[in-house]
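Can you look at this prediction? I've put the sequence above it.
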Amino acid sequence: MGTRRVEGERVGSEQCPQCGAAMPVHGAHVVWCSACDWNVAPELFVFGLGRTAERRAEVAGQRAEQVFQELLRNGDFGRRSRWTAARIAAYGLSCGVVGASVALAGAAVALLVTGWWNPLSLSLGIALLVFSAVLRPWVPPLHPELPALDRESAPRLFALIDAVAKEVGTRGVDVVTLEPGFNAYVTSRRPRQRILCIGLTLWETLTPHQRVALLGHELGHFTNGDTRHGLVVGNALCTLATWRHWLDPGRWHGGRLRYWFGHGVLRWPWYAADGLLRLLNRLSLRDATRAEFLADQLAARTASSEAAYGLAERLLHADRAVEALDGLLEDGALDWRRKPWREAARAALDLPDHERERLVRVSQLQWHYEDDTHPPTHLRLALAQRCLYDEARVECGKQQAEAIEREFARAVSAAASRGKLRMRRVKHSTR
């Protein structure tokens, strides 16, 4: 066995027992053969995926594979999502959610006005008014403890965002929030207010070109008409989730009256909210896979295929970064001053090339994907390779990247002055 040293790690080589090719040995990483895939995924052979996870991955993979082949066959990459029956139904159901809240408030006002002299009507009207206030269409507010940047506080960042937005055919965002996790997403809070959230751990793992690809992907959701990121369907999903949370009978315990109210009065409304949320999820998911592929294509066109491939490949290392960041929390709180996302990012990047290649191949066997709204990662990688965009249309030079880092640092310092951030387990996704 010969040995050599790569980046401070002792590396050896072994002979593949199946085909005889040389296999690199990198410390505690899996030893596998890139020539014949021997031992490429030992965890699958030992544990398997599990029947539920296996079926879930299979269904998601089949749906994504069909969309992928359709887009390749028709050359539809870069076009807006189509108006299908499911898309129309999703918008109709979302408008119905808003209409239900308005109808509830109208019924409450009618009872209060016409039956103010009747104790029963008065009581019912007050109860409906309270319910209409709690179950109103819900737009999540910006987290007050998270750093937020606007055009005045981060001109270089917004200049880059505007350049990317112009390239993908949309307008920029109004506010950028920073989170510690391995994630990024866009949303609409009002008809003319767009929010971009950037996870600092993910941002730290990316090169400047890959960061441009990330912005191209996220802004691409506005370009391609992704319903789940829009004001109507996106906020309807959030509203139904809020309804399901507050109507949950399990929240009402601690006494006979509370139990009767929760299980006797709220039980069926909770079933209705849960059923509507599941239905809207299913309707909007039919279009979500296509929207993700279109957003990936726009990312490749904006920042080059190589940058888009690197961005998608980072998703395979998300679990390492999330586990590292969770381990750096202090009693469930994040100290902004310590900048733990930088150490978590190093944990995701500290992998030899041979292990990175193995994770790409394992993603094909597992049908790895971030969540139900995202296509399998290996198909996203295949798309980036097929796009053939050799040059970036939007550049992020060294000086601009350093200026953006200083803008981030000022926002983080302001958040650090307000104390630690209480957190749940860190999530990761690029929606």
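Okay, I see it. Worth saying up front: this structure is predicted, and the values here are computed from it rather than measured.

CA only for contacts and neighbour counts going forward, please
Will do.

residue with max distance from the center of this structure?
Using CA atoms, centre = their mean, the residue of the chain lying farthest from its centre is Trp117. It sits 52.0 Å away.

isn't there a strand covering it?
No - using DSSP: H, G, I helix; E, B strand; the rest coil, the assignment for Trp117 is coil, not a strand.

For it, give me its contacts.
Shown in contact with Trp117 (CA atoms under 8 Å, 6 or more residues apart in numbering): no residues.

in the stretch 151-300 of the chain, which spans are strands?
175-179, 182-190, 193-199 (DSSP state E, counting those that start in this stretch).

mind checking which of the ones you listed is nearest Leu257?
strand 182-190 (37.6 Å; CA to CA).

List of residues touching the closest one?
Residues contacting strand 182-190 (CA under 8 Å, 6+ apart): 139-140, 194-203, 218-219, 221, 229-231, 234-235, 318, 321-322, 426-431.

And stretch 226-236, by the same measure?
Counting by CA under 8 Å, 6+ apart, 81, 87, 90-91, 94-95, 97-98, 137-139, 186-191, 221-222, 237, 284, 287-288, 291 sit against stretch 226-236.

roughly how far out does that stretch sit from the chain middle?
14 Å (CA atoms, centre = their mean, to the nearest Å).

Just the terminal-to-terminal distance for that stretch.
14 Å (CA to CA, to the nearest Å).

Okay, buried residues for that stretch please.
Asp226, Thr227, Arg228, His229, Gly230, Leu231, Val232, Val233, Gly234, Asn235, Ala236 (16 or more other CA atoms under 10 Å).

surely Val25 meets Val6?
No - using CA atoms under 8 Å, Val25 is not in contact with Val6; the gap is 11.2 Å.

Looking at those two, which one has more neighbours?
Val25 (19 against 10; other CA atoms under 10 Å).

Take this one as well and set it beside the first:
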Amino acid sequence: MRTTTGPSAQQQSVEPCPECGADVPVDERFVRWCAACDWNVDPHPPEPPKGRIEETRRALARRHGERLLAEMTDAGEPPRPRRDPSALLAYGLALAVHGLTVAVLVAGVWLTVAGPAPGGKVVGVLLLLIAWSLRPRRRKLPEDAHLLHRPDAPELYALVDQVAATVGTRSVDVIAVDADVNASVTTYGIRGRRLLTLGLPLWESLTPQERIALLGHELGHYSHGDVRQGRVLTSAYRSLSLWAYYTAPTADPTLVEMAVNLFYLVPRTLVHGLTLLLDHLTLRATQRAEYLADAAAARTASTEAAVGLMDRLLVGSAAHTVLRREVNRAATRTTAHRSGPRRAAEERPERLWEAVAAHVASIPESEYARRRRAGAIRGHAVDATHPPTHLRRAALLAGPASPAAVTADAARTHRLDAELAPLRTAVAQGVIRDVVR
């Protein structure tokens, strides 16, 4: 083994590949692999398909993904949001699920009012209770996230407003900040207000322009009509999950419970089948929406920034790992210093995000390349709502490069950081507190 030094302070080692003898860069933090022969490129591959049905499903998923990628990278007309027959059929199926809820409600009312006493009325009340549980619910603001309103963060809202105008949609009403390595958009309330959730570990690991790409991607879901964002489908999924709960078999059943489990076998199988069918029907539209949202990110922040965002998402698990490590360290220090409150108070909990950002920034290109290669070998997951990240990256690079329509200079970035500074501390304290407890 020989040692070389790169531009970073950390030493880089090189050793021969045990398969082909090519030079293999060594970084003790990451998997060793050979780019020449793919040795150890995926040390924990997924389990092979179990049976011909699973093998066929994976083959169909791969062909579907390849066709969708070809469609999204076609040099002709740029891709646009549309409703394909599968999405329309999914809406029809969702309406049928809601129709079942209405039928349960009507039957409950009829049995309660005109049913034979006492058995009919008891069944009627039971059906009314089931219908009540299946009623459409308005989403509420998350209770476990820190909320930012416009007066709290005018610079952040101004940036989100600018990005929303660029992708062709209205802006959000509330921004939430939490400790997930993720970001998302959703609606809440009767009037369908919009919520943007930003996970600090992801946000802090991005460059200023990649953050704009992230906003462009998330707001792009609104402008492109992602089918799974709609109330009809989300409430149908919730109804099916409740039916699955009601018909779930009892563990360690008695003789009577075994009879009940057997009675529920048909409806339980039907609910499971309807859920799988709804997933299958919406899968193509949902994956297409991801490509369209990526294109919105490129138009907003530049293709370069959108590609950088894809790379950061590719190593999201690394951010998870370093976050857990730093949280455990901070929790250990907090516990050890409980007898010394002054020293504990001097700890900087927000250093969690600095550690995550520093770790992600230090990831070598070879690790990005390994993950992209491993993703290509694994192919398409059967039920993944997102296309493989390496294909999303390839789709961005397939077309002409887009310049940035929205930018953040040093002064703007400083103002954004200042607005989020209190939440950086509060979220980190909450994470450490949960671990200590």
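Now that the structure is in, tell me what you want to look at. As the structure is a computational prediction, the values presented were derived from the model and not from experiment.

TM-score for these two?
Here the TM-score for the pair of chains, by TM-score structural alignment, normalised by the length of the first structure, is 0.82; 414 aligned residues with a CA RMSD of 3.6 Å.

coming back round to it: output the strands of the stretch 151-300 of the first structure in a markdown table, with distance to Ser413 of the first structure and mean neighbour count appended to each entry.
Formatted as a markdown table, those follow (distance: least, CA to CA, whole Å; neighbours: other CA atoms under 10 Å):
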| stretch | distance to Ser413 of the first structure | mean neighbour count |
| --- | --- | --- |
| strand 175-179 | 12 | 19 |
| strand 182-190 | 20 | 21 |
| strand 193-199 | 16 | 20 |
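
Would you format those as TSV with distance to Val67 of the first structure included?
Output for the strands of the stretch 151-300 of the first structure, formatted as TSV (distance: least, CA to CA, whole Å):
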stretch	distance to Val67 of the first structure
strand 175-179	31
strand 182-190	22
strand 193-199	27
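
related to what we said a few turns ago, looking at the buried residues of stretch 226-236 of the first structure, spot the one nearest Arg56 of the first structure.
Closest to Arg56 of the first structure, out of all of those and judged by CA to CA, is Arg228, at 20.7 Å.

could you measure that closest one against His143 of the first structure, distance?
Taking CA to CA, one finds Arg228 of the first structure at 20 Å from His143 of the first structure.

Roughly how far does Leu257 of the first structure sit from Val265 of the first structure?
11 Å.

do the same with Leu421 of the first structure
Leu421 of the first structure is 37 Å from Val265 of the first structure, where distance means CA to CA.

burial measure for the counterpart of Thr389 of the second structure in the first structure, as a count.
Aligned against the first structure by TM-score structural alignment, Thr389 of the second structure finds its counterpart in Thr377. Under the neighbour criterion other CA under 10 Å, Thr377 of the first structure is assigned a count of 23.

Would you confirm that Thr377 of the first structure contacts Arg361?
No - judged on CA under 8 Å, Thr377 of the first structure makes no contact with Arg361 at a distance of 10.4 Å.

got any residues that touch both of the two?
By CA under 8 Å, 6+ apart, no residue touches both Thr377 of the first structure and Arg361.

Stretch 278-298 of the first structure corresponds to what range in the second structure?
Going by TM-score structural alignment: stretch 278-298 of the first structure matches residues 276-296.

which parts of the matching stretch are buried?
278-296.

picking that back up, of all the strands of the stretch 151-300 of the first structure, which one comes closest to Asp331 of the first structure?
Among these, the nearest to Asp331 of the first structure by CA to CA is strand 175-179 (18.0 Å).

If you count contacts, what does that closest one end up packed against?
strand 148-149, strand 193-199 (3 or more CA pairs under 8 Å, 6 or more residues apart in numbering; DSSP states H and E).

10 Å instead?
strand 148-149, helix 155-168, strand 182-190, strand 193-199, helix 200-205, helix 398-416 (3 or more CA pairs under 10 Å, 6 or more residues apart in numbering; DSSP states H and E).

Go through the second structure and flag its longest helix.
helix 265-301 (DSSP state H).

mean deviation of that one from the first structure?
Compared with the first structure after fitting, helix 265-301 of the second structure deviates on average by 1.7 Å (mean CA distance after the TM-score superposition for the first structure).

Translate Pro364 of the second structure into the numbering of the first structure.
Pro364 of the second structure maps onto Pro352 in the first structure, by TM-score structural alignment.

how many neighbours does the residue nearest to that match when sequence neighbours are not counted have?
Leaving aside its chain neighbours, Pro352 of the first structure sits nearest to His26 (7.3 Å; criterion: CA to CA, 6 or more residues apart in numbering). Here the count is done by other CA under 10 Å, and His26 of the first structure has 20 residues near it.

now His26 of the first structure: how far from Asp174 of the first structure?
Applying CA to CA to His26 of the first structure and Asp174 of the first structure gives a distance of 46 Å.

Who has more neighbours out of Leu421 and Val265 of the first structure?
Ranked by neighbour count (other CA under 10 Å), Leu421 of the first structure and Val265 place Leu421 first, with 18 against 13.

how about stretch 9-23 of the first structure: buried residues?
Buried-residue list, stretch 9-23 of the first structure, by 16+ other CA under 10 Å: Val11, Gly12, Ser13, Glu14, Cys16, Ala22, Met23.

go on, stretch 71-90 of the first structure?
Taking 16+ other CA under 10 Å as the criterion, stretch 71-90 of the first structure shows Leu71, Phe77, Gly78, Arg79, Arg80, Ser81, Ala86, Arg87, Ala90 as buried.

contacting residues for the first one?
This points to Leu71 of the first structure. Glu65, Phe77, Gly78, Arg79, Arg290, Phe293, Leu294 (CA atoms under 10 Å, 6 or more residues apart in numbering).
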